[in-house]
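> the following comprises the amino acid sequence and a computationally predicted model.
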Amino acid sequence: MVTQHEGALHQIVIVGGGAGGLELAVRLGKRLGKKRKARIILVDASRTHLWKPLLHQVAAGTLDSHADEREYFALARSKHFEFRLGRMQGLSRDKKEIYLAPTFDEEGNELLPQQAIHYDQLVIALGSQTNDFGTKGAKENCIMLDSLPAAEKFHQKLVNCCLRAQTVEQQAGDGRFTVTIIGGGATGVELAAELHMTTKILSSYGLVNFHPEKDLKIVIVDASPRLLQMLPERLSDSVAKELRSIAIEIHTNERVVEVSKEGVAMASGKFIPSGLVVWAAGIKAPDFLRDLDGLETNRLNQLVVHQNLQSTRDPAIFALGDCCACPQGEGLANVPPRAQSAHQQAACLADSLCRAIDGKSLKDFHYKDHGSLVSLGNYSTVGSLMGAIASGSVFIEGTLAKWMYWSLHKHHQVAVNGWFHTWLSTWAETIDRVRNPRIKLH
């Protein structure tokens, strides 16, 4: 085992390079790493970062992931932190060490040995993964849309399906190939709209025998009474109306009991024959957190933290983002697992860790709900803006909502890359839209 512990400089280790973890590393690199007040180490199992809310666009092919990915090694060099490639597999609180599993290349050869990394303070920001609730056949027959490889796998299957339909003689019937999306939350809804838009574009690229409405049926299934159950009812109704207008089939109040190679079975007795099934219903933190050296977790494997994001059983360990259960106050639910939560927590924890270096007390985290936006591709964007805009909420849709949804991504890019690099990359994206096909075809 390789142990990495150099010098006496205070060492802050961040595990997980998602939105919250990467933003925290950049902030601490600027405030502590650059000034040599602390050594900042970011650990991730992947070599590149992609903003997770974009995964549905990668799956549909409307976004080329390579155009938006950022290399951790390059970011670390320019933002004054260090990057370690590896997947966390264990923790010793007594030794103040985390353990990374060996890393292997594409041919199965060991690339990096097992590693031990010392920490003075540890931040766990591992995000979340899809929760199939133990549903029979879900793991074997569904694509869990929670990682870049899964999104790319789905896209390849979708393109293959459309190419296959191109060569098959037209038959009677509604929907020769059905894509069923289990989950009517933001991911499921946005994916459905992007898929419809993708197939329409594909049919215009020379697939003359492929008809989007006749050859592909898109279905959303959700156990809740309506789509987007966690969001205001008016927003949910607007989204459902838009989806039905583009022939997307919606089944609410339907609990999935089994997923097989043939399709999706529901508790009501309904069965939807399906060629491709995506599970986008529910999340949980990674399973290994449940038994991580005695740290307190809840039923979703989330690390339980105080309001200052410090774990309840170890003052040297913190958590942020989807993998932490952070209270909002007595009698209130925990902070919701959203990108805006991770962004706010990263900013708060950066301040706290800098204060701790100077011998000051930690800050409590106070979540501010700025509202929700749901993009339906080129068809529409709808949303609600909360708090600062008005007492209660303001509902928006159309061009203004589209612009605000786009600005959320840019806000993350600014936090990671800075204003100048974001300005340059935005111009590059604009040029690419003219130069490249509207969707990825491979």
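Arrived safely, thanks for sending.

> rest of the way, CA atoms for contacts and neighbours
Noted.

> looks like residue 353 contacts residue 363 (just checking).
No. Using C-alpha atoms under 8 Å, residue 353 makes no contact with residue 363, being 9.1 Å away.

> the stretch 51-200 of the chain: strands as residue ranges?
70-71, 82-85, 87-92, 97-101, 103-104, 110-112, 115-118, 121-124, 129-130, 143-144, 177-182 (DSSP state E, counting those that start in this stretch).

> helices and strands around the first one, which ones?
To tie it back to what came earlier, the one meant is strand 70-71. Here strand 70-71 touches strand 48-49, going by 3 or more C-alpha pairs under 8 Å, 6 or more residues apart in numbering; DSSP states H and E.

> and for the strand it packs on, what's in contact with it?
With contact meaning C-alpha atoms under 8 Å, 6 or more residues apart in numbering, strand 48-49 is reached by 17-18, 69-72.

> which of those residues tops the neighbour count?
residue 17 (27 neighbours; other C-alpha atoms under 10 Å).

> structure two is appended below for comparative analysis:
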Amino acid sequence: MQIITPGIRLVPEAVLANNAALFRTIPETPSHADSSLHRVVIVGGGAGGLELATRLGRKFGKRRLSVTLVDRNRIHVWKPLLHEVASGALSASNDAVEYIAHASRHHYRYRIGEVVGIDRTRRQVFVAPSFDDDGRQIIPPRVLGYDTLVLAVGSVSNDFSTPGAARHAIALDTADQAARFNKRMIDACLRANAQYEQLSPGQLHCVIVGAGATGVELAAELHKSMREIASHNLDNIDFERLIRITIVEAGPRILPALPEHLARASARLLVDLGVQIRCGTKVTEVTEDGVRLGEKLFVPAELVVWSAGIKAPDFLKKLDGLETDRINRLVVDETLQTKGDENVFAIGDCASCVLPNEDNPLPPRAQTAHQQADHLVKVIAARLKGRAAPTFHYRDYGSLVSLADYGSFGNLIGGLRIEGLLARLMYRSLYKLHCKAVHGTLKTALDTIAGMLARHTKPRVKLH
């Protein structure tokens, strides 16, 4: 029997069950022609994993290390911008990094596939086979050997087993999911404009479950994008009156992980835009027609986005005995080394790192993954010299929220508050810093100029 994930791949149940006996019959795939090189395998090509692979490849990839990046996707899109892909403000095809080409330019190897287990005794990683949309195998199951293993698989949305959430709501964990929501949003606008009968309850309404940064920023982007779409000759419907966006948050306020003044300023702006905010309200069910709040209230909606809570991927819970926390994150020490294995490290959202004199794990932010990737370069350099791994030190550079073109707010080091154009420029600079780490200064500058020119020749939002 096979488990089917529509439009992506077919994976045998035996593989998903982490059948170590099956993989022990498969010969190990050589990582490099020079078997004397120290083998670094990085699982996950998100912000932290891709930056780490790039830095190691540039620094050591030609002579001292064999660097391999494993990811089930073929492209990378910076996760903090997925809400812009969903709204159509950003095209994933234009801003994505193609792993195959990038690996060739930066002296590391890319292997497509989904990691389903490891053998810590043999120091091996098990990679499931890859299939095309028709179920034909592209790449067989493989076994990759490592000397240093870095797990950087990020996080996924946590629907807390809410009935109907997995089936009827769309998460924004991947570029594919964001693009699927974008298409559904455009189709909703086209359908409403073309139909003769009156709009049904909930039509052109969107409910966003979760008021973290993703949910709040998505609400503003959707307010802008849906009206932009409507301006392209979709004049049979009063979109200004009929488009409705609702944010539902179980906690007492939006942006619970950020300073309160950022939450207040963002809430005021969203309310002025007509976005409805429901805090202190729990979603009890998601249906085809909307969401149920508590026991009595039902909010009809054609589009539902789930952005409430995160967890690390489930396969980490059974990763050959490595310790995890309640949301599947790998427990690491102050060097980012997993508990009980000096050869396995974890960074980013999938790592639960509580530093000395701190009570809580580091926040799941892009700046955390960026700093941890920088630190792992130092750790691996120390391992090559036979030295002890250095201790990781985290520095919080503040928080920024950008609500489309309507406003931006920030809280920087020392409590400095900024807003308006300065805050927006700093928000965009975070992405440019990521691009610089991945592509280098010259390509980042050229891509920025090309993007500025393209704004004058292309629609402001993606329309297909």
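Cool, the structure landed. Keep in mind the model is a prediction, meaning the values are calculated, not measured.

> what about the strands of the stretch 51-200 of structure 1, which gets the closest to residue 5 of structure 1?
Each of these was scored for nearness to residue 5 of structure 1 using C-alpha to C-alpha, and the closest is strand 115-118 (5.6 Å).

> which stretch of structure 2 lines up against the closest one?
Mapped onto structure 2 using TM-score structural alignment, strand 115-118 of structure 1 covers residues 142-145.

> quick check, central residue of structure 1?
For structure 1, residue 52 is the residue whose C-alpha lies nearest the centre (C-alpha atoms, centre = their mean; 3.1 Å).

> against residue 223 of structure 1, how distant is that residue?
24 Å (C-alpha to C-alpha, to the nearest Å).

> show me the helices in structure 1, by range?
Secondary structure of structure 1 by DSSP state H: the helices cover 19-28, 55-60, 65-68, 72-79, 138-141, 148-166, 186-203, 212-215, 233-245, 339-357, 399-417, 419-435.

> mind putting these in JSON lines, distance to residue 44 of structure 1 included?
Compiled in JSON lines, the helices of structure 1 are given as follows (distance: least, C-alpha to C-alpha, whole Å):
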{"stretch": "helix 19-28", "distance to residue 44 of structure 1": "10"}
{"stretch": "helix 55-60", "distance to residue 44 of structure 1": "18"}
{"stretch": "helix 65-68", "distance to residue 44 of structure 1": "18"}
{"stretch": "helix 72-79", "distance to residue 44 of structure 1": "9"}
{"stretch": "helix 138-141", "distance to residue 44 of structure 1": "24"}
{"stretch": "helix 148-166", "distance to residue 44 of structure 1": "14"}
{"stretch": "helix 186-203", "distance to residue 44 of structure 1": "23"}
{"stretch": "helix 212-215", "distance to residue 44 of structure 1": "39"}
{"stretch": "helix 233-245", "distance to residue 44 of structure 1": "35"}
{"stretch": "helix 339-357", "distance to residue 44 of structure 1": "17"}
{"stretch": "helix 399-417", "distance to residue 44 of structure 1": "16"}
{"stretch": "helix 419-435", "distance to residue 44 of structure 1": "23"}
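
> out of the ones you listed, which is closest to residue 265 of structure 1?
Once the helices of structure 1 are compared by C-alpha to C-alpha, helix 138-141 is nearest, at 11.1 Å.

> what range in structure 2 matches that closest one?
Taking TM-score structural alignment as the measure, structure 2 aligns residues 165-168 with helix 138-141 of structure 1.

> mean per-residue distance, that stretch to structure 1?
Compared with structure 1 after fitting, stretch 165-168 of structure 2 deviates on average by 0.9 Å (mean C-alpha distance after the TM-score superposition for structure 1).

> contacts for that stretch?
Under C-alpha under 8 Å, 6+ apart, the answer for stretch 165-168 of structure 2 is 159, 285-288, 304, 306.

> work out the gap between the match of strand 115-118 of structure 1 and the centre of the chain.
When C-alpha coordinates are averaged (C-alpha atoms, centre = their mean, to the nearest Å), stretch 142-145 of structure 2 and its chain have centres 25 Å apart.

> average distance between it and structure 1?
After superposition onto structure 1, stretch 142-145 of structure 2 lies on average 0.2 Å away from the residues it aligns with, using mean C-alpha distance after the TM-score superposition for structure 1.

> buried residues in that stretch, which are they?
When burial is assessed from 16 or more other C-alpha atoms under 10 Å, stretch 142-145 of structure 2 yields the following buried residues: 142-145.

> ok, stretch 264-273 of structure 2 next?
In terms of neighbour count (16+ other C-alpha under 10 Å), stretch 264-273 of structure 2 has its buried residues at 266-267, 269-270.

> show residues contacting it.
So stretch 264-273 of structure 2 is contacted by 219-220, 223, 254, 276-277, 401, 403, 406-407, 409 (C-alpha under 8 Å, 6+ apart).

> what is the most widely separated pair among the residues you listed?
276 and 409 (19.8 Å).

> looking at the two, which one has more neighbours?
Ranked by neighbour count (other C-alpha under 10 Å), residue 276 of structure 2 and residue 409 place residue 409 first, with 24 against 17.

> so stretch 201-209 of structure 1 matches what in structure 2?
By TM-score structural alignment, stretch 201-209 of structure 1 lines up with residues 228-236 in structure 2.

> end to end, how far does that stretch reach?
First-to-last distance for stretch 228-236 of structure 2 - C-alpha to C-alpha - comes to 15 Å.

> cool, stretch 330-345 of structure 2 as well?
End-to-end for stretch 330-345 of structure 2, by C-alpha to C-alpha: 9 Å.
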